[in-house]
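>>> Task: produce atomic coordinates for the following.
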Amino acid sequence: MPQPCRLTVLDTITDAGKPGRPNEDRFGHNADAAFVLDGATGLGDRQFIDGYGSDAAWIAEFGTERLTQRLDAHADPRDILRAISAEARDTFLAIAGDQPRYAWPLCSLTALRTTPTGFQYFGLGDSCLYLLHDGGTSDFVIPIPGAYEWEQHRAAEHIARLGGIGATGSANSDPQTLEDLRRGRALQNTPDGFTWTFGIVPEAADHLVMVDVPVSGGGATALLCSDGLADLVALYKAYDAGSLVRAAMDKGLAALVAELRHFERELDPDGLQYPRFKQSDDTTAILLRLSVEANSPLRDFRF
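Here you go, the predicted structure:
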């Protein structure tokens, strides 16, 4: 029986934040789902997995390949993510051995899929979904409400102490900031922390944020993105949820990334006006059309 709902990929982009550094973002999609994974910049003393540029890029690639193969309209995403994380754990520990938790690779995840009863969002970490309904209303979904504001607050403390992001373009080069970041990273995916992400901790799947995505009037347009592109809304205030999706539809994702890089590299390269930990972040997004068959009862489903 055909699915009453359909996801159609309209546009995609992934762009490294800095030339010469690995892009630690990935995106993927199949007939039933689309997703973005944003690898968290490593805080360890060395890289353990060869061939990807960084351990963060490896875990994002590892997850993307397996989600593309296994995620469909019927399987429980928690079961799939739990199994993938267990595989990743075994692979990483076999190579790296015992390492401090701050050195464990992880990434945020934002995803949409069709189900037999509608559309479903799920995610971990600070990547997000912007949704523009055909009727003009918009929605914003993020697994960690307030994540962008909290990071801006912490980045502002770093900027105030050092007078800017720094010559390397990353706050990790400052010993005190690195120590603070490591302390917070070590608490991720533990009962003592507040943040659950995708990586080598299978139990994180139990904390997966899952939300039904209602579509009224026959359809909507969705933008799944890493926190890099989300800065156009959360940090630079150039758009709101609805106008960001509309701009992606009208101008294309490449134009939005160019606009983001203008803010980062030309208007505020040292983070004095718009506090952040990196001058430029890896940026990845998928623009999707969500459509419902005309005779489907799901056309009138609402929050």
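
>>> C-alpha from now on. contacts and neighbour counts both.
Will do.

>>> The spatially most central residue of the chain - nearest residue in space that isn't next to it in sequence?
Nearest to the geometric centre of the chain sits residue 127, at 2.8 Å (CA atoms, centre = their mean). Of all residues not flanking residue 127 in the chain, residue 226 sits nearest, at 4.5 Å (CA to CA, 6 or more residues apart in numbering).

>>> Please provide the structure for the following sequence as well, for comparison with the first:
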Amino acid sequence: MAHNLSSSTYARGRRSFSEDAFAVTSDAAIVLDGASGLGGEQITDWGTDVEWFSHTLTQQLAATVSGPGTLHDIAAEAVAAVADTEPGRTLSDPSRPTEFRPSAAGAIARVRDGKLQVLSFADVSAVVFLTDGTFEELNSPVLLQLDADMLAAAQSEADARGITAREGMKYVHDAKVFARRHMNTPHGYSVLTLDGAGIPLATYREWDATQVTDVILATDGYAAAVEIGLFDDWDHLRRTVTETSLHIPAIRLLQAYDNDPDFITYPRSKHVDDITAVHVRVGRG
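Reported below is the predicted structural model:
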């Protein structure tokens, strides 16, 4: 039985550009979340080198995801193609510190041979909703814990200095570097990088496509709407999106953040992150 995919998307950059990127094809969806660089150097003419990486890689993935090969193969080939460009060759120079090289969390979902296939990197949430009313979420618990540790360090600095949690984020650069150095390590988390090291470590799952109703791919900026409790769980968010649009959770999130300028009610690393999500409905042809 053939499966038809219909989709809706939402994207909002926190600046005049976004380090998030997404693409939807006839049988697949892709969402990447570029990890903001920790160094001041920039060699591309994009908003940041990370924006170049996430958008260029997304375009390459979209061009090849419907072809033959596993999702691991397609990700590896896409990364190799991007790395074999300029500025890819310069940015992938192994002499550059790990935390200065561009990287991206991401998720790729594809229907192939009657299966929904999902490849997941770091903290882009891939949430699969099943016909029995349950859902399964893929993301990295290691990275979520590292982020929680960073926020706790910021709060500790704030308490010690008598400043707000927002101001405390200025003093946790070492925690950010520590988290970044766990990229693509056996006990860390997998991300997309120009050397492709995280691809074998990525999480892969598949489901019988006849048992799947919806898929949501969301960057952590969008997933925060669930994580901070604006929605009971992902199914509550899915129902809201189905009845309205992907915009509604984002609007609620932005309102919550605007009402919490000092990061007290909702601890976070920046006032608002790039926010991107794709909602795919799996229909039977």
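
>>> TM between them?
TM-score for the superposed chains, counting by TM-score structural alignment, normalised by the length of the second structure: 0.88, backed by 278 aligned residues with a CA RMSD of 2.3 Å.

>>> The residue nearest to residue 127 of the first structure and residue 128 touch, don't they?
Yes - Residue 226 of the first structure is within contact range of residue 128, at 6.5 Å (criterion: CA atoms under 8 Å).

>>> can you list residues touching both of these two?
residue 110 (CA atoms under 8 Å, 6 or more residues apart in numbering).

>>> more neighbours, the two?
With neighbours defined as other CA atoms under 10 Å, residue 226 of the first structure and residue 128 compare such that residue 226 has more, 31 against 27.

>>> check contacts around residue 284 of the second structure.
1-4, 210.

>>> so what corresponds to it in the first structure?
For residue 284 of the second structure, the aligned residue in the first structure is residue 292 (criterion: TM-score structural alignment).

>>> Let me know the secondary structure of the residue in the first structure that residue 104 of the second structure lines up against.
Using TM-score structural alignment, the equivalent of residue 104 of the second structure in the first structure is residue 107. Applying DSSP: H, G, I helix; E, B strand; the rest coil to residue 107 of the first structure yields a three-state assignment of strand.

>>> Go ahead and confirm residue 107 of the first structure touches residue 200.
No - with contact defined as CA under 8 Å, residue 107 of the first structure does not count as touching residue 200 (9.9 Å).

>>> between the two, which one's more packed in?
residue 107 (28 against 24).

>>> how much space between the closest residue to the more buried one other than its chain neighbours and residue 285 of the first structure?
Sequence neighbours aside, residue 39 is the residue nearest to residue 107 of the first structure in space, at 4.0 Å (criterion: CA to CA, 6+ apart). Distance, residue 39 of the first structure to residue 285 of the first structure, using CA to CA, to the nearest Å: 14 Å.

>>> And for residue 204 of the first structure?
Taken as CA to CA, the span from residue 204 of the first structure to residue 285 of the first structure is 23 Å.

>>> Between those two, which has more neighbouring residues?
Using other CA under 10 Å, the more surrounded residue of residue 204 of the first structure and residue 285 is residue 285, with 31 against 21.

>>> hmm, back to that, the residue nearest to residue 127 of the first structure maps to what in the second structure?
Taking TM-score structural alignment, residue 226 of the first structure has residue 219 as its aligned residue in the second structure.

>>> what sits against its match?
Per CA under 8 Å, 6+ apart, neighbours of residue 219 of the second structure: 20, 31-33, 106, 123-125, 275-277.

>>> any idea which of these is closest to residue 226 of the second structure?
residue 125 (11.0 Å; CA to CA).

>>> circling back: give the contact list for the match of residue 104 of the second structure.
37-40, 56, 59-60, 125, 197-199.

>>> Repeat the analysis, applying 7 Å as the threshold.
Taking CA atoms under 7 Å, 6 or more residues apart in numbering, we find residue 107 of the first structure in contact with 37-40, 56, 60, 197-199.

>>> Fine by me, thanks again.
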